[in-house]
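Novice: below: sequence and its predicted model.
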Amino acid sequence: MRLAELSERSGVSTATIKYYLRERLLPAGHRITATQSEYDEGHLRRLRLIRALIQVGRMPVSTAREVLAAVEDDSLDQLSRLGVAVEALPHGPEPDESSPSTAVARRTAAELLRQCGWHFNLEIADSSRAFGMLVAAIAALHRLGYTCDTAHLLPYAQQAAQLAVVDLDLVEEFATPAEQVEAAVALTVLYEPVLLSLRRLAEAEESNKRYGSGS
């Protein structure tokens, strides 16, 4: 397909596509003349991923480029490729190492992983941005006096484990390893607002049952 058709099918303006090409977010098309290129379904799929990262995930172009580089790194096995790509996504604040609550939170998080039976080497986990985000969140709860021991956190972790199965089942519906990595990244970005919305709606429903009319 030519650039105009790629724009029409993707819903992305030609000017924006050219910008993505210049910024190396989108691979170059297949050159057919000195001034024209052809694009394929892979370019269309990549555009959807770029839109998920930048427009929905509000990701800076530099960060999006880092994520896409991980997606394209076929020197890695599938597990490493998925891990590197998702790890490159934006995460929450880093733990405040000056706070006494952080040391408590790190022990709580490590014990939580152990009780879940998740096979994390603690040294590796401690370098993970997702683990750091968990530590920072638990530290904030601890600092403000809210319940955040392992027993209270365990049901959340168990539900997260079930969601991970659903996530990867969905990812495996895509045909090729490259498509699966792209899908894992896009769906991580796109489904997090879905999960947040569903949690709030479910809490409203449960609150109504407990404290309202229940209707």
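Specialist: Nice, I can see it. If you're wondering where the values come from, they're calculated on a predicted model, not measured in any experiment. Numbers count the residues shown, from 1 in each chain.
Novice: all contacts plus neighbour counts: C-alpha atoms, from now on.
Specialist: Noted.
Novice: all helices of the protein, in order?
Specialist: 3-10, 14-22, 41-51, 61-72, 78-87, 100-116, 122-126, 129-143, 150-171, 177-211 (DSSP state H).
Novice: list the buried ones in the second one?
Specialist: Of the residues in helix 14-22, those buried by neighbour count under the rule 16 or more other CA atoms under 10 Å are Ile17, Tyr20.
Novice: what do you get for the fourth one?
Specialist: Buried residues in helix 61-72, counting neighbours by 16+ other CA under 10 Å, are found at Val61, Ala64, Arg65, Val67, Leu68, Ala69, Ala70, Val71.
Novice: what about versus this one:
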Amino acid sequence: MGPPRGMIDLSAILLAGGRARRLDGAVKPLQTVGGRTLLDIAVSAATGAGADPIIGVGPVMPAAGAVRWTREDPPFGGPVAGVVAGFHAMTSAVAAVPAWTLVLACDLPRADAAVPLLTAAAPLVGADVDAVCLGDATGRPQFLVGLFRSRALGAQIERMPRSGRDAAVRELVADLAVTVVGDPHSGGAAALSSDRAAALSFDVDTWEDLEAARRAGEDGNRE
């Protein structure tokens, strides 16, 4: 059975297993913004895009949606190890691997708005493009907010030593042709002001980031 009408053939890998050192070890995906956990925001974004299956990489957590959980072995191997573990879990769960794989970190308060930009762009890119990623305020691709052709991502994963443990993300994407989708909410001024939390690429790393995301959400609700 193919994807729903108007949607791309898609699976999702949600990265939810980091140490969150700058949040004093708090479980980052379960922190709330706008009344929802960051995990639920990511699950909602993946579900809204028609992703099936949705693989969560990290300790099992409560989620508002159907998530299959797995974890890199050993834990805390970094985001690349998480992608590798998630991809293997995804391919084991399906009869036919979806054409695209969404890789999404569970620390983006505006994932619901970011993912539709990617899924709208993916059908428009050429066959020689391997990935579509969100750009930050400087135009740099955010690879953990990206859509990857599953065949190309799988080939990169097979080349990763030690199942990607402690690898830099750039090592995973080094040979991929990437199209960057601009963030319409991350103008130069926003990147340098308190409004930076309005950017779709804004991620939560610290308590200050979390408070900024909550304030941005409150401001958006008042508009």
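Specialist: The structure has been received and is ready for your questions. Bear in mind that the values here come from a model prediction, so they are computed numbers and not experimental data.
Novice: let me see the TM-score of these two.
Specialist: Scored by TM-score structural alignment, normalised by the length of structure 1, the superposition of the two chains gives a TM-score of 0.23; 85 aligned residues with a CA RMSD of 5.8 Å.
Novice: in TSV: the buried residues of helix 61-72 of structure 1, plus distance to Ile50 of structure 1.
Specialist: TSV is the format used below for the buried residues of helix 61-72 of structure 1 (distance: CA to CA, whole Å):
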residue	distance to Ile50 of structure 1
Val61	9
Ala64	7
Arg65	9
Val67	10
Leu68	8
Ala69	12
Ala70	13
Val71	12
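Novice: closest to Glu182 of structure 1 among these?
Specialist: Val71 (6.4 Å; CA to CA).
Novice: does that closest one really touch Leu79, like I thought?
Specialist: No. Val71 of structure 1 lies out of contact with Leu79 (CA atoms under 8 Å); the separation is 11.6 Å.
Novice: overlap in contacts, the two.
Specialist: Shared contacts of Val71 of structure 1 and Leu79 (CA atoms under 8 Å, 6 or more residues apart in numbering): none.
Novice: quick one: the strands in structure 2?
Specialist: Listed in chain order, the strands of structure 2 (DSSP state E) span 10-15, 32-33, 36-37, 54-57, 68-70, 100-105, 131-135, 141-149, 178-181.
Novice: what would these look like in a markdown table with mean neighbour count and distance to Val115 of structure 2?
Specialist: Conversion of the strands of structure 2 to a markdown table gives the following (neighbours: other CA atoms under 10 Å; distance: least, CA to CA, whole Å):
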| stretch | mean neighbour count | distance to Val115 of structure 2 |
| --- | --- | --- |
| strand 10-15 | 28 | 11 |
| strand 32-33 | 19 | 17 |
| strand 36-37 | 17 | 17 |
| strand 54-57 | 30 | 14 |
| strand 68-70 | 18 | 20 |
| strand 100-105 | 26 | 9 |
| strand 131-135 | 25 | 9 |
| strand 141-149 | 23 | 8 |
| strand 178-181 | 20 | 11 |
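Novice: out of those, the one nearest Phe87 of structure 2 is which?
Specialist: Closest among those, using CA to CA: strand 10-15, at 7.1 Å.
Novice: what is the end-to-end distance of stretch 83-103 of structure 1?
Specialist: 26 Å (CA to CA, to the nearest Å).
Novice: still on that earlier bit, any idea which of the helices of structure 1 is most buried?
Specialist: helix 129-143 (a mean of 21; mean count of other CA atoms under 10 Å).
Novice: could you say what helices and strands it packs with?
Specialist: helix 100-116 (3 or more CA pairs under 8 Å, 6 or more residues apart in numbering; DSSP states H and E).
Novice: what's the angle from the helix it packs on to helix 129-143?
Specialist: Here the directions of helix 100-116 of structure 1 and helix 129-143 differ by 120 degrees (axes from the mean of the first three to the mean of the last three CA atoms, to 10 degrees).
Novice: show me where structure 2 has its helices.
Specialist: Using DSSP H, helices in structure 2 cover 38-48, 79-93, 111-121, 150-159, 169-173, 188-191, 207-222.
Novice: adding distance to Gln142 of structure 2 and mean neighbour count, write the ones you listed out as JSON lines.
Specialist: Shown next, in JSON lines, are those (distance: least, CA to CA, whole Å; neighbours: other CA atoms under 10 Å):
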{"stretch": "helix 38-48", "distance to Gln142 of structure 2": "15", "mean neighbour count": "24"}
{"stretch": "helix 79-93", "distance to Gln142 of structure 2": "13", "mean neighbour count": "22"}
{"stretch": "helix 111-121", "distance to Gln142 of structure 2": "11", "mean neighbour count": "20"}
{"stretch": "helix 150-159", "distance to Gln142 of structure 2": "15", "mean neighbour count": "17"}
{"stretch": "helix 169-173", "distance to Gln142 of structure 2": "10", "mean neighbour count": "17"}
{"stretch": "helix 188-191", "distance to Gln142 of structure 2": "15", "mean neighbour count": "14"}
{"stretch": "helix 207-222", "distance to Gln142 of structure 2": "17", "mean neighbour count": "15"}
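Novice: ok, which of those comes nearest Trp100 of structure 2?
Specialist: helix 150-159 (5.0 Å).
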